[in-house]
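> With the input below, show me the fold.
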Amino acid sequence: MEKKRAGRPLLLILAVMIVVIAYSMWTSTSSDSQAGSVTSEQQLAQVLQEIHQVGQVTVYFHYGELVGEEQFMLSNYFRSAGGEAGITGVLIVAEGASNPAIKQLLKDSVSSVMQLPQHRIVIVPMQKKEDKS
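Prediction:
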C-alpha cells in the first residue's frame, strides 16, 4: 500500500507537466493561425516591395535536390537543419521587373539574402491588370 501512495505524487506531477506542455503548444499554434501566419515567401515579397520602383511582388520558392557536382559543392547552403531538401531556386514576379536596373537589383538582393547563386533566381515582370485577356 505504501508503494502505491508514494507513486501517486509523481504521477500527478507528470500529468500536470503534460497538460502544461500541451496547453502551451495549443496556444502558440492558435495564436499563429489567428495572426494569419506569414510564410517565408510572403515575408520576402513584403521586403522586396519596399524597394523603390519595384511595385507589387509575388515570390515562389522551389524546393528540391541538387544534382551532380553542384550538389556536392553547395549542399550545405541548400539543406535545412533537419536534413530535408532546402530551397534550390526562387521565382520572383514583380511589377518593376521590366526595368533592367530593378531586375538586377532584385537579383542581387535575393542572392545575398537567400545565399543562392544568381543563376537560381528568376525574375520576371508582372502582367499588368489591363493586359489580362
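
> When you work out contacts or count neighbours from here on, use the C-alpha atoms and nothing else.
Will do.

> A helix includes residue 90, no?
No: Residue 90: not assigned to a helix; according to DSSP: H, G, I helix; E, B strand; the rest coil it is strand.

> Check the gap between it and residue 114 for me.
Look at residue 90 and residue 114: by C-alpha to C-alpha, to the nearest Å, they are 9 Å apart.

> Between the two, tell me which one has more neighbours.
Neighbours were tallied for residue 90 and for residue 114 using other C-alpha atoms under 10 Å; the higher tally belongs to residue 90 (23 against 16).

> Hmm, residue 58 and that one touching each other?
No: under the criterion of C-alpha atoms under 8 Å, residue 90 is not in contact with residue 58, lying 10.5 Å apart.

> how far out from the middle of the chain is the host helix or strand of residue 76?
Per DSSP states H and E: residue 76 is located in helix 68-78. Its chain's C-alpha centre and that of helix 68-78 lie 20 Å apart, by C-alpha atoms, centre = their mean, to the nearest Å.

> Let's see this one next, to set against the first:
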Amino acid sequence: MQPKQKLALLLGALLILAIGFITTDQPDKTAEQPLATALMQMEGVGRVELYIHYPEKSASFFDVADNSSAPVGVLVIAEGANQPSTRHKLRQTVASVLQISQHRIQVEPMEGDFIDP
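Okay, here's the model as predicted:
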C-alpha cells in the first residue's frame, strides 16, 4: 500500500470514529414515553405530553465540560394540570424520577382542560 493510500485509510477511520463518538454521546430521548405513560396512571391526571430538554453536546473533540446526559428542563402538558394539587404532584414526581430540581419543571394544563365550576 502506498503512503497516500495509508493516509486516506487512516483519515477515513478517524472520521468514522469521530462520527460514532458524537452520535452515541446523545441522550436517549425514548425515556419520554414510558414516563408519560406512568404519569397518566396518577389520580387526577388524564393524557400527558412530555418534553425533556437535554443540554446541547459540543462537537469539539477537546471539550472536557460536563458530559452527563442529565436533563436540564422538562415540560409536562397534562389533562388535570389545571388543579394546583395535580400540578404539584406531577412536578414532584417528575423531579424525583429524573433527579432534577422542581424549578426546572414546567407543568401546564392541556388545551381544552378547563376548571370545573
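
> Check the secondary structure at residue 113 of structure 2 for me.
Residue 113 of structure 2 falls in the coil class when you classify it by three-state DSSP.

> list the contacts for it?
Residue 113 of structure 2 is in contact with 79, 80, 82, counting by C-alpha atoms under 8 Å, 6 or more residues apart in numbering.

> So what does the last one match up with in structure 1?
Taking TM-score structural alignment, the alignment pairs residue 82 of structure 2 with residue 98 from structure 1.

> Check whether its match really touches residue 128, as I assumed.
No: look at residue 98 of structure 1 against residue 128 with C-alpha under 8 Å: they stay out of range, at 11.1 Å.

> Looking at the two, which is more packed in?
Set residue 98 of structure 1 next to residue 128 and count neighbours by other C-alpha under 10 Å: residue 98 wins out with 14 against 8.

> any idea how far residue 24 of structure 1 is from the residue lying closest to the more buried one once chain neighbours are set aside?
Leaving aside its sequence neighbours, residue 98 of structure 1 sits nearest to residue 125 (C-alpha to C-alpha, 6 or more residues apart in numbering; 5.2 Å). Applying C-alpha to C-alpha, the value for residue 125 of structure 1 to residue 24 of structure 1 is 44 Å.

> Residue 40 of structure 1 now?
Residue 40 of structure 1 is 24 Å from residue 24 of structure 1, by C-alpha to C-alpha.

> Against which helices or strands is the lengthiest helix in structure 2 packed?
Ordering each helix of structure 2 by length in residues (DSSP state H) puts helix 3-24 first. Judged by 3 or more C-alpha pairs under 8 Å, 6 or more residues apart in numbering; DSSP states H and E, helix 3-24 of structure 2 has no packing partners among the helices and strands.

> Lovely, talk soon.
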